[in-house]
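Visitor: Build me a structure from this.
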Amino acid sequence: MQPLVEPFFDSVTSTLTYVVHAGAGSVCAIIDSVLDFDPKSARTATCSADRVIAFVREQHLTVEWLLETHAHADHLSAAQYLKRTFGGRIAIGEQIRTVQRTFQGVFNVEVDAAADGAQFDHLFAPDETFTVGALAARAIHVPGHTPADMAYVIGNATFVGDTLFMPDVGSARCDFPGGDAHALYHSVRKLLSLPQETRLFMCHDYPPPSRNVCWETTVAEQRRTNIHLHDGVSESDFVEMRTRRDATLSMPTLILPSIQVNIRAGALPRPESNGIRYLKIPLDLL
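Guide: Below you'll find the predicted structure:
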């Protein structure tokens, strides 16, 4: 059985959320949801997630999984909001503990963000198999962008997170704490060893002016035309290119609020004595 994939593009963060299911009335997984956040006012909103909710209700789907490909640095996760609405298990790769340990020091976070992964309902081991209703699925560990990145193979569809972008955009940066361009190269080769016809779904798209936003490609297309990682690109050439390119990139606008929330499985910090929640901004660190 092959999955149906419904994409939701958030233009503010260039993020794709996916609902993966087998048809109306079936079980589904929601991948990489978005909680809206205005960095100027620090206000949250649920417009992006509400679009997903409307679709799930229209199709009479049962949410089994709320999957995160990694602890995103460019948007806040809406997993907790969706779980309150539908239930389901929030899941990520087990190496999220490494990311939590790294950012515990950055943010000096309190006990509700302990580095044990317990904030998530399930932590996937590398190559762990699972199901989305009648759909067979597998979690693949694809480190490089972060130590904890996962890709999810569901039927003939693979959700690659921030390993690959569309072929004319290339690959994800590797200069965040714990990132590793060598590891990303090997992660991508692992993904591109899947069958040629495998559908690959991107976590983001940053299109050049010559085309509209796209999010689906194939293993064959990536191997043939990816500007950073097409067949024939050596590990050393990729690492040299990625290191040089990363040195020119500024930090994502939402990295500081996003990471604090996403290592908590999308939970906001606890209210302080005045009833207000606060995010921390470390000075002169990143």
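Visitor: can we go C-alpha only for contacts and neighbour counts from here?
Guide: OK.
Visitor: how long is stretch 228-237 end to end?
Guide: End-to-end distance for stretch 228-237: 9 Å, by Cα to Cα, to the nearest Å.
Visitor: ok, Thr46 - how many residues close by?
Guide: Other residues near Thr46 number 14, with proximity taken as other Cα atoms under 10 Å.
Visitor: for Ala157, same thing?
Guide: Neighbour count for Ala157, taken as other Cα under 10 Å: 21.
Visitor: Verify the stated contact: it with Arg199.
Guide: Yes: counting by Cα atoms under 8 Å, Ala157 touches Arg199, with 4.7 Å between them.
Visitor: thinking Met242 is in contact with Gly170, fair?
Guide: Just to correct that, residue 242 is Arg rather than Met. No: between Arg242 and Gly170 there is no contact under Cα under 8 Å: 10.2 Å.
Visitor: Now do the strands in the stretch 1-150 of the chain.
Guide: Ranges of strands in the stretch 1-150 of the chain, per DSSP state E, counting those that start in this stretch, are 4-10, 15-21, 27-31, 36-38, 43-45, 62-67, 89-93, 122-124, 128-132, 135-141, 150-154.
Visitor: Next, format the ones you listed as a markdown table and append distance to Glu110 and mean neighbour count.
Guide: Listed next are these as a markdown table, based on distance: least, Cα to Cα, whole Å; neighbours: other Cα atoms under 10 Å:
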| stretch | distance to Glu110 | mean neighbour count |
| --- | --- | --- |
| strand 4-10 | 31 | 17 |
| strand 15-21 | 29 | 24 |
| strand 27-31 | 27 | 25 |
| strand 36-38 | 22 | 17 |
| strand 43-45 | 22 | 11 |
| strand 62-67 | 25 | 23 |
| strand 89-93 | 21 | 24 |
| strand 122-124 | 21 | 18 |
| strand 128-132 | 31 | 16 |
| strand 135-141 | 28 | 21 |
| strand 150-154 | 26 | 27 |
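Visitor: want to throw these into CSV with distance to Pro269?
Guide: Shown next, in CSV, are these (distance: least, Cα to Cα, whole Å):
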stretch, distance to Pro269
strand 4-10, 24
strand 15-21, 23
strand 27-31, 22
strand 36-38, 14
strand 43-45, 13
strand 62-67, 20
strand 89-93, 17
strand 122-124, 21
strand 128-132, 30
strand 135-141, 28
strand 150-154, 25
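Visitor: contacting residues for Ala220?
Guide: Ala220 makes contacts with Leu192, Gln196, Glu197, as judged by Cα atoms under 8 Å, 6 or more residues apart in numbering.
Visitor: quick revisit: what about Arg242 and Gly170, which has more around it?
Guide: Counted by other Cα under 10 Å, Arg242 and Gly170 do not tie: Arg242 has more neighbours, with 22 against 17.
Visitor: helices or strands next to the helix or strand where the more buried one lies in the packing?
Guide: In this structure, Arg242 sits in helix 235-246 according to DSSP states H and E. If you count contacts as 3 or more Cα pairs under 8 Å, 6 or more residues apart in numbering; DSSP states H and E, helix 235-246 packs onto helix 181-191.
Visitor: Check what contacts the next helix or strand after the helix it packs on and list those residues.
Guide: Next along the chain after helix 181-191, taking DSSP H and E as the criterion, comes strand 199-201. Outside strand 199-201, the residues that touch it by Cα under 8 Å, 6+ apart are Asn156, Ala157, Thr158, Phe159, Val160, Trp215, Glu216, Thr217, Thr218, Val219.
Visitor: Here is a second sequence; please produce its structure as well for comparison:
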Amino acid sequence: MTNIDPKVHTVFESKTSTWQYIVADPDTGDAVIIDSVLDYDPSTNTISTTSADELLSIAEENSYNIVAILETHVHADHLTAATYLQKTLLGRGKPKADICIGKRIAQVQQNVAQRYSLDAAECAGVFDRYLDDDATLPIGRLAARVLHLPGHTPDHVGYAVGPNVFTGDSIFLPDVGSARCDFPGGDARALYASMARLLALPPHYRLYSGHDYPSAGQEPRACATVAEQRDRNKHVGGGAPEDAFVAWRRERDAGLAEPRLIHQALQFNVRAGRLPRPGPAGDRFLHVPLKVPPALL
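Guide: A predicted model of the protein is given here:
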């Protein structure tokens, strides 16, 4: 580890309100991409690569060597561009950038495969690295340390690079608060503990969020300091008690609608962004469950 501060590029994808990050060693040019987005239009069932290509353009303009593509968890609100990024970089003659995720991904893959009747073989070995808690990944002369931050999902991890932590959906900006915990394996008490772990970091540390949901007329914000989160986070700031948070979070989650892209995102992301296998006519399919009234059964 060194005292070098990384160069952090923040790229906001407005349709899913997702923050994507490129984190680079400014001296060596080695860099990682965190939580990339592949664009999906549910009205036409069309995938496109505009957001991912913006990340590639930033990397090219800065002469970065992308050494890894990191996922904080299996996202339920957007499709990952991890495999597209890896293949495109390889096609440009770049070294392979491993696609990495926390080691507990197998539990989520099993849940998703059962729900959507996926062939388990399509999920096997799709990530290049399954990261242990507190493992470190070199980024030039820097290193990213893996933090297990469960609650939103059981596999959720964050990445600490110097005084910067890329938290995914383990904590949101102070005016947004916290993420839902009603996905399979989610747990409000575990999320509280994960947020408490982040809030115990030094006050000047910057916590980079996986999303922001700004009010009309406001610009999205990527990060807040630990001190800001301690003081102003609307759900856990000011020393909010654990039991009160857990009760509120469970009640709140019980009334939330599903994320708009949950069915497409889960099936795509447990495959690390690989396409489903083509059917006999060459088409590729994602399963979308029907909600059927009793009169039709």
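Visitor: Looking at the contacts of Ala220 of structure 1, state which has the most neighbours.
Guide: Neighbour counts for these (other Cα under 10 Å) peak at Leu192, which has 21 neighbours.
Visitor: what's the closest non-adjacent residue to the aligned residue in structure 2 for that one?
Guide: When structure 2 is aligned by TM-score structural alignment, Leu192 of structure 1 is paired with Leu199. Counting by Cα to Cα, 6 or more residues apart in numbering, Leu199 of structure 2 lies nearest to Val226, which is 5.7 Å off, once chain neighbours are set aside.
Visitor: coming back round to it: so the helix holding Arg242 of structure 1 aligns onto which residues of structure 2?
Guide: Going by TM-score structural alignment: helix 235-246 of structure 1 matches residues 242-253.
Visitor: what's the mean distance for the matching stretch versus structure 1?
Guide: In the superposition with structure 1, the average deviation recorded for stretch 242-253 of structure 2 is 0.8 Å (mean Cα distance after the TM-score superposition for structure 1).
Visitor: and that stretch, how far out from the chain's middle?
Guide: Relative to its chain's centre, stretch 242-253 of structure 2 lies at 23 Å (Cα atoms, centre = their mean, to the nearest Å).
Visitor: re the thing from before, next SSE downstream of the helix holding Arg242 of structure 1?
Guide: Downstream of helix 235-246 of structure 1, the next assigned helix or strand under DSSP H and E is helix 255-262.
Visitor: That next one vs structure 2, mean deviation?
Guide: Helix 255-262 of structure 1 differs from its equivalent in structure 2 by a mean of 0.3 Å after superposition (mean Cα distance after the TM-score superposition for structure 1).
Visitor: if we can go back for a sec, please work out the angle formed by the directions of the helix holding Arg242 of structure 1 and helix 181-191.
Guide: Orientation note: helix 235-246 of structure 1 sits at an angle of 120 degrees relative to helix 181-191 (axes from the mean of the first three to the mean of the last three Cα atoms, to 10 degrees).
Visitor: Just give the closest residue to the aligned partner of Arg101 of structure 1 in structure 2, not the sequence neighbours.
Guide: Matched to structure 2 by TM-score structural alignment, Arg101 of structure 1 sits across from Gln110. Excluding the flanking residues, the one nearest Gln110 of structure 2 by Cα to Cα, 6+ apart is Ala120, at 7.5 Å.
Visitor: any idea how far Asp53 of structure 2 is from that neighbour?
Guide: Going from Ala120 of structure 2 to Asp53 of structure 2 by Cα to Cα gives 30 Å.
Visitor: same deal with Pro276 of structure 2?
Guide: Note on Pro276 of structure 2: its distance to Asp53 of structure 2, by Cα to Cα, is 22 Å.
Visitor: same thing with Val74 of structure 2?
Guide: Separation of Val74 of structure 2 from Asp53 of structure 2 (Cα to Cα): 21 Å.
Visitor: So if I had to pick from those two, which one is more boxed in?
Guide: Neighbours per residue (other Cα under 10 Å) separate Val74 of structure 2 from Asp53, with Val74 holding more: 27 against 17.
Visitor: residues touching the nearest residue to the more buried one once chain neighbours are set aside, list them.
Guide: Closest residue to Val74 of structure 2 apart from its sequence neighbours, by Cα to Cα, 6+ apart: Asn269 at 5.7 Å. For Asn269 of structure 2, the contact set (Cα under 8 Å, 6+ apart) comprises Val74, His75, Leu79, Thr80.
Visitor: Let me know the closest of the residues you listed to His287 of structure 2.
Guide: Leu79 (14.7 Å; Cα to Cα).
Visitor: So that closest one is in contact with Ile262, correct?
Guide: No: counting by Cα under 8 Å, Leu79 of structure 2 stays clear of Ile262, with 9.3 Å between them.
Visitor: more crowded one of those two?
Guide: Each of Leu79 of structure 2 and Ile262 has its neighbours counted (other Cα under 10 Å); Leu79 has more, 26 against 16.
Visitor: distance of whatever residue of structure 1 lines up with that one from Val213 of structure 1?
Guide: Counting by TM-score structural alignment, Leu79 of structure 2 corresponds to Leu76 in structure 1. Applying Cα to Cα, one obtains 21 Å for the distance of Leu76 of structure 1 from Val213 of structure 1.
Visitor: Going by neighbour count, list what's buried in stretch 251-271 of structure 1.
Guide: Neighbour-count burial for stretch 251-271 of structure 1 flags 254-269 (criterion: 16 or more other Cα atoms under 10 Å).
Visitor: Stretch 272-286 of structure 1 too?
Guide: By neighbour count on 16+ other Cα under 10 Å, the buried set for stretch 272-286 of structure 1 is Leu279.
Visitor: got it, and stretch 159-173 of structure 2?
Guide: For stretch 159-173 of structure 2, burial by neighbour count (16+ other Cα under 10 Å) applies to 159-173.
Visitor: for the residues you listed, which one is nearest Ile22 of structure 2?
Guide: Checking the buried residues of stretch 159-173 of structure 2 against Ile22 of structure 2 by Cα to Cα gives Phe166 as the nearest, at 10.6 Å.
Visitor: which residue packs closest to the closest one, ignoring adjacent ones?
Guide: Nearest non-adjacent residue to Phe166 of structure 2, counting by Cα to Cα, 6+ apart: Tyr208, 4.7 Å away.
Visitor: okay, now the aligned partner of that neighbour in structure 1: neighbour count?
Guide: The alignment partner of Tyr208 of structure 2 in structure 1, by TM-score structural alignment, is Phe201. Neighbour count for Phe201 of structure 1, taken as other Cα under 10 Å: 26.
Visitor: swap in Glu58 of structure 1?
Guide: For Glu58 of structure 1, the neighbour count with other Cα under 10 Å is 11.
Visitor: What's it aligned with over in structure 2?
Guide: By TM-score structural alignment, Glu58 of structure 1 lines up with Glu61.
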